[in-house]
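In: return a 3D structure for these sequence lines:
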Amino acid sequence: MRFLTAGSRAVLIEVDGLDQVMELHQSLHRSPAPGTVEVVPAATTVLVTFDPAVTTRERLTADIADIADRRPSTVPPSDQGLVEIPVVYDGPDLAQVAHSTGLSIREVVRRHTDARYTVAFGGFAPGFAYLSGLDPLLRLPRRPVPRTRVAPGSVAVADQFTSVYPSRSPGGWHLLGHTETAMWDVERDPPALLVPGRHVRFVQVLV
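Out: Predicted structure coming up:
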């Protein structure tokens, strides 16, 4: 774990990978260091902003190191706070994903809906959440040529993640289907439906 200065009111913590990011984020969410304002996870880093009227950078880094040393107990995901996202599996890449993985279309859908996901971090666009927990057999590299436009609500997979496009945008992920559930709504608090640490399950809708 490496601490880096990020402006006058933040510390950037580099770790070895996504598992450590999620573990540290969970620890700092459950037991925030005094003076913490916000904790923002990414793929290999965690950004912690702080109030200099409450703590110093040196004190904060020491507190975070102490919290990180207390290994959190493993708590299996529960249905409390679980976000269920209804999906129609009619995506333009569904058949190609089945072909590339050697699975049937039905098996691709089953494996995508059977998994329990955790929001690892957000990025790319407001409301775009990277969900960890994707079945290893569904892990494919991004498309060699991204689409110039992907419709909002598109449910997709790429690498070790699955996600839902919150708005119309370019994108290189494999599209499995679509949902009508809004990922981003400025009238909602918070606007993002999927925030780091939240558990998610996709539910197939038959049409």
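In: from now on I want contacts and neighbour counts done on CA atoms only, so please keep to that.
Out: Noted.
In: how deep is the nearest residue to residue 29 once chain neighbours are set aside tucked in, by neighbour count?
Out: With Cα to Cα, 6 or more residues apart in numbering as the criterion, residue 29 has its nearest non-adjacent residue at 7.7 Å, and that residue is residue 39. Other residues near residue 39 come to 20 when the count uses other Cα atoms under 10 Å.
In: and residue 39, what is it in contact with?
Out: With contact taken as Cα atoms under 8 Å, 6 or more residues apart in numbering, residue 39 is in contact with 25, 28, 29, 46, 47, 48, 49.
In: which of those residues sits closest to residue 87?
Out: residue 25 (28.5 Å; Cα to Cα).
In: buried set for stretch 96-114?
Out: By neighbour count with 16 or more other Cα atoms under 10 Å, stretch 96-114 contains the buried residues 97, 98, 103, 105, 108, 109, 112, 113.
In: now for the second one: which residues touch it?
Out: Right, the one you point to is residue 98. So residue 98 contacts 104, 105, 108 (Cα under 8 Å, 6+ apart).
In: would you format those residues as CSV with secondary structure included?
Out: CSV is the format used below for the contacts of residue 98 (DSSP: H, G, I helix; E, B strand; the rest coil):
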residue, secondary structure
104, coil
105, helix
108, helix
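In: closest to residue 172 out of those residues?
Out: The shortest gap between residue 172 and any of the contacts of residue 98 belongs to residue 108, at 18.8 Å (Cα to Cα).
In: name the nearest residue to that closest one, sequence neighbours excluded.
Out: residue 98 (6.2 Å).
In: Proceed likewise with the subsequent sequence, for comparison:
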Amino acid sequence: MQPVHVHSLGDTAFSLEFAEDGAAAALAALLGPAGLPGLVELVPTPRALLVIYDPLTTTRAELEPAVLARATQAATEPPPPPRRWVLPVCAEGDFAPDLAEIAAATGLSGDGVLDRLCASPLRVAMLGFLPGFAYLDGLDPALHRPRRASPRPRVPAGSVAIAGARAAVYPAASPGGWHLLGRCPLVLFDPQASPPTPFAAGDQVRFERINAAAFTRLAAEGAKP
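Out: So this is what the prediction gives:
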């Protein structure tokens, strides 16, 4: 699992680019508990890993060989089992403003769309766009749809959405152009918590349908995954 390219990003970071999806997340999972001196943060994307370090503690010349050695180790060891999360989603009433449109576009019923959304675990490909916004790979191909032609100026926090080949849950209210199929009542980003979001690249997420009464109860409790 050696990178195909290593890019310098100034005197505090470098990135490793891989040929396979998931390689960056696997290396990040291995490096996390390694405790390499001067390592500040790891930011994986589907095929790249950003390595941020403290230049007062280490240098790229010192850190890069240690990271590459871990990459070799990761290629020969089975990856650790992914963490698994179950996220409740309510698709009743105003919680699912695009469900009927997606059902019509796919030839499925509304329940059919939700059944496919909830049928299989999805994989966290990366975090981005908003703090705690997890891009979820593995969406059923029948639900692959282009983004909305006209983005909404405000998408409510907790909105469960699809666009392209991915799903996501908006951790906070923001503009957005994804199709909204339901609402999750859980708190997915808490800046006072450590870590502030439960998700990391490589995790598995499965959606589970709930009714409006369960949504109201979980939201009132401030429940987290």
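In: any idea which of the contacts of residue 39 of structure 1 is closest to residue 159 of structure 1?
Out: So of the contacts of residue 39 of structure 1, ranked by how close each gets to residue 159 of structure 1 (Cα to Cα), first place is residue 46, at 20.8 Å.
In: aligned partner of the closest one in structure 2?
Out: In structure 2, residue 46 of structure 1 lines up with residue 49, judged by TM-score structural alignment.
In: distance of its match from residue 88 of structure 2?
Out: 30 Å (Cα to Cα, to the nearest Å).
In: the host helix or strand of the residue nearest to residue 108 of structure 1 aligns to what range in structure 2?
Out: Assigned by DSSP states H and E, residue 98 of structure 1 belongs to helix 94-101. With TM-score structural alignment applied, helix 94-101 of structure 1 matches the range 99-106 in structure 2.
In: mean per-residue distance, that stretch versus structure 1.
Out: Compared with structure 1 after fitting, stretch 99-106 of structure 2 has a mean deviation of 1.8 Å; criterion: mean Cα distance after the TM-score superposition for structure 1.
In: for the residue nearest to the spatial centre of structure 2, give its distance to residue 198 of structure 2.
Out: Per Cα atoms, centre = their mean, the C-alpha nearest to the average position across structure 2 is that of residue 134, at 2.3 Å. Distance of residue 134 of structure 2 to residue 198 of structure 2, given as Cα to Cα: 10 Å.
In: and for residue 144 of structure 2?
Out: In terms of Cα to Cα, residue 144 of structure 2 sits 26 Å off from residue 198 of structure 2.
In: roughly how far apart are the equivalent of the residue nearest to the centre of structure 2 over in structure 1 and residue 196 of structure 1?
Out: Per TM-score structural alignment, the equivalent position to residue 134 of structure 2 in structure 1 is residue 129. Using Cα to Cα, residue 129 of structure 1 is found at 8 Å from residue 196 of structure 1.
In: okay, and the common contacts of the two?
Out: Taking Cα under 8 Å, 6+ apart as the contact criterion, the residues that touch both residue 129 of structure 1 and residue 196 are 119, 120, 121, 122.
In: in strands, which of those residues fall?
Out: 119, 120, 121, 122 (DSSP state E).
In: for those, which one is nearest residue 189 of structure 1?
Out: Among those, and counting by Cα to Cα, the member closest to residue 189 of structure 1 is residue 122, at 16.0 Å.
In: burial count for the closest one?
Out: The tally of other residues near residue 122 of structure 1 (other Cα under 10 Å) stands at 21.
In: likewise residue 44 of structure 2?
Out: For residue 44 of structure 2, using other Cα under 10 Å, the count is 26.
In: just checking, it touches residue 50?
Out: Yes. Assessed by Cα atoms under 8 Å, residue 44 of structure 2 is found in contact with residue 50 at 6.2 Å.
In: which SS state does the residue nearest to residue 29 of structure 1 fall under?
Out: strand.
In: what about it, distance to residue 7 of structure 1?
Out: The spacing between residue 39 of structure 1 and residue 7 of structure 1, counted by Cα to Cα, is 15 Å.
In: what stretch of structure 1 does stretch 191-201 of structure 2 fall on?
Out: Structural correspondence for stretch 191-201 of structure 2: residues 186-196 of structure 1, per TM-score structural alignment.
In: which residues sit against the matching stretch?
Out: Outside stretch 186-196 of structure 1, the residues that touch it by Cα under 8 Å, 6+ apart are 41, 118-122, 126-127, 129, 182-185.
In: name the residues of it that are buried.
Out: For stretch 186-196 of structure 1, burial by neighbour count (16+ other Cα under 10 Å) applies to 192, 193, 194, 195, 196.
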